[in-house]
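In: I'll drop the sequence and a predicted model, then ask my questions.
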Amino acid sequence: MLNEFKEFIAKGNVMDMAVGIIIGAAFTAIVTSLVGDLINPLIALFTGGIDFSGWFYSLDGETYASLSTAQEAGAPVFAIGNFIMAVINFLIVAFVVFMLVKTVNRVKAAAEKEPEVKEEAPKGPSEIDVLLEIRDALAKQKAS
């Protein structure tokens, strides 16, 4: 059983998956920063200062100054702004993955494509062709 486990771990697919998970975790931090530090301020600029992360609805009927205050009070809340930010994060990640897969597929297709054999334009008769014509012409002259 230990040998089977070693074989399983040594397979390329498991190693590729592990690398993908590690890169994905690092990529998540980058996307979170991109959305929080760059995209949110742009959205707020175009929407008149609206900050999605502060959008919430308290289900207990109480009014709270902020989402963190409501959560500290233990109130049940719909954190609508957090959901919107998660959707934006997802769309960004999905777009980047799409572009990455598209690029990889393009590179794969280019690598698999057979090199085109360029046909050289005829340069005219070769020396051998000219010599054969001369021989044939001489043979005709002798025969006549």
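Out: Yep, it's here.
In: contacts, neighbours, all on C-alpha from now
Out: OK.
In: Relative to Gln141, how far out is the residue nearest to Ala79 when sequence neighbours are not counted?
Out: Excluding the flanking residues, the one nearest Ala79 by CA to CA, 6 or more residues apart in numbering is Phe56, at 4.4 Å. Distance from Phe56 to Gln141, counting by CA to CA, to the nearest Å: 106 Å.
In: Who has more neighbours out of those two?
Out: Phe56 (18 against 9; other CA atoms under 10 Å).
In: Test my guess that the more buried one contacts Ala70.
Out: No - contact criterion CA atoms under 8 Å: Phe56 and Ala70 do not qualify, at 9.1 Å.
In: list the residues that contact both of these two?
Out: Val77 (CA atoms under 8 Å, 6 or more residues apart in numbering).
In: In contact with the residue nearest to Ala79, which residues?
Out: Leu67, Val77, Phe78, Ala79, Ile80, Gly81.
In: let's see it at 10 Å
Out: Neighbouring residues of Phe56 by CA atoms under 10 Å, 6 or more residues apart in numbering: Tyr64, Ser66, Leu67, Ala70, Val77, Phe78, Ala79, Ile80, Gly81, Asn82, Phe83.
In: second one coming, line it up with the first:
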Amino acid sequence: MSFFGEFKAFAMKGNVIDLAVGIVIGAAFGKIVNSLVEAIIMPIVGILIGKVDFKGLMIKVGDAEIKYGMFIQSIVEFVIIAFAIFLVVKAINRMNKKEEPAPAEPVLSTQEKLLIEIRDELKKK
């Protein structure tokens, strides 16, 4: 098989295509969460802790600006994304959970059956 034939076989495997779709959806989901955090959650958090705009929080060191407010916002975004992914994975696992069949009764030999009968008779006495 030629190099390009091998590459085509690799690229067309289901896992590679699923991964590509996951990356695209993940990027779009990240943008949605980013918008949610920036436009809704962080302003509410800012109001609750004293009208703080997290994007504006920074420390100036010489000419450099250490924007720790943007870092806090990124942490909040990460926590929300991680929680959402956790919920999705948990739901998928719940749907994929297969009921385990009840264990089959063991097949007993004639000797084992006789021993069980003897045991039961001895219990009665």
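Out: Great, that's in hand. Not measured: the values here are computed from a predicted model.
In: Any idea what the TM-score comes out to?
Out: Remark: TM-score between the superposed chains equals 0.76 [TM-score structural alignment, normalised by the length of the second structure]; 100 aligned residues with a CA RMSD of 1.4 Å.
In: rewinding a little: okay, the aligned residue in the second structure for the residue nearest to Ala79 of the first structure and Asn93 of the second structure: tell me how far apart.
Out: Taking TM-score structural alignment, the alignment pairs Phe56 of the first structure with Met58 from the second structure. Met58 of the second structure sits 42 Å away from Asn93 of the second structure, going by CA to CA.
In: Likewise for Ile81 of the second structure?
Out: For Ile81 of the second structure, the distance to Asn93 of the second structure - CA to CA - is 18 Å.
In: before we move on, what about Lys67 of the second structure?
Out: Lys67 of the second structure is 39 Å from Asn93 of the second structure, by CA to CA.
In: Same question for Met42 of the second structure.
Out: Using CA to CA, Met42 of the second structure is found at 32 Å from Asn93 of the second structure.
In: With neighbour numbers in mind, choose between the two.
Out: Each of Met42 of the second structure and Asn93 has its neighbours counted (other CA under 10 Å); Met42 has more, 20 against 11.
In: center of the second structure - which residue?
Out: Phe86 (3.5 Å; CA atoms, centre = their mean).
In: so how far is stretch 31-51 of the second structure off the chain centroid?
Out: How far stretch 31-51 of the second structure lies from its chain's middle: 24 Å, per CA atoms, centre = their mean, to the nearest Å.
In: in the first structure, which spans are helices?
Out: With DSSP state H as the criterion, the first structure has helices at 2-10, 12-33, 40-46, 67-72, 80-112, 127-143.
In: Would you tell me which of the ones you listed gets closest to Phe52 of the first structure?
Out: Among those, helix 80-112 comes nearest to Phe52 of the first structure, with 4.3 Å by CA to CA.
In: What are the buried residues along the closest one?
Out: Using 16 or more other CA atoms under 10 Å as the test for burial, helix 80-112 of the first structure gives Gly81, Asn82, Met85, Ile88, Asn89, Ile92, Val93.
In: Contacts only, for the nearest residue to the second one once chain neighbours are set aside.
Out: Same thing as Asn82 of the first structure. Leaving aside its sequence neighbours, Asn82 of the first structure sits nearest to Ser53 (CA to CA, 6+ apart; 5.3 Å). Residues counted as contacts of Ser53 of the first structure (CA under 10 Å, 6+ apart) are Gly36, Asn40, Ser66, Leu67, Ala79, Ile80, Gly81, Asn82, Phe83, Ile84, Met85.
In: The residue of the second structure sitting at the aligned position of the first one - nearest residue in space that isn't next to it in sequence?
Out: Taking TM-score structural alignment, the alignment pairs Gly36 of the first structure with Glu38 from the second structure. Nearest non-adjacent residue to Glu38 of the second structure, counting by CA to CA, 6+ apart: Gln73, 7.7 Å away.
In: What lines up with that neighbour in the first structure?
Out: Gln73 of the second structure maps onto Met85 in the first structure, by TM-score structural alignment.
In: got it, and Phe7 of the second structure?
Out: Match for Phe7 of the second structure (TM-score structural alignment): Phe5.
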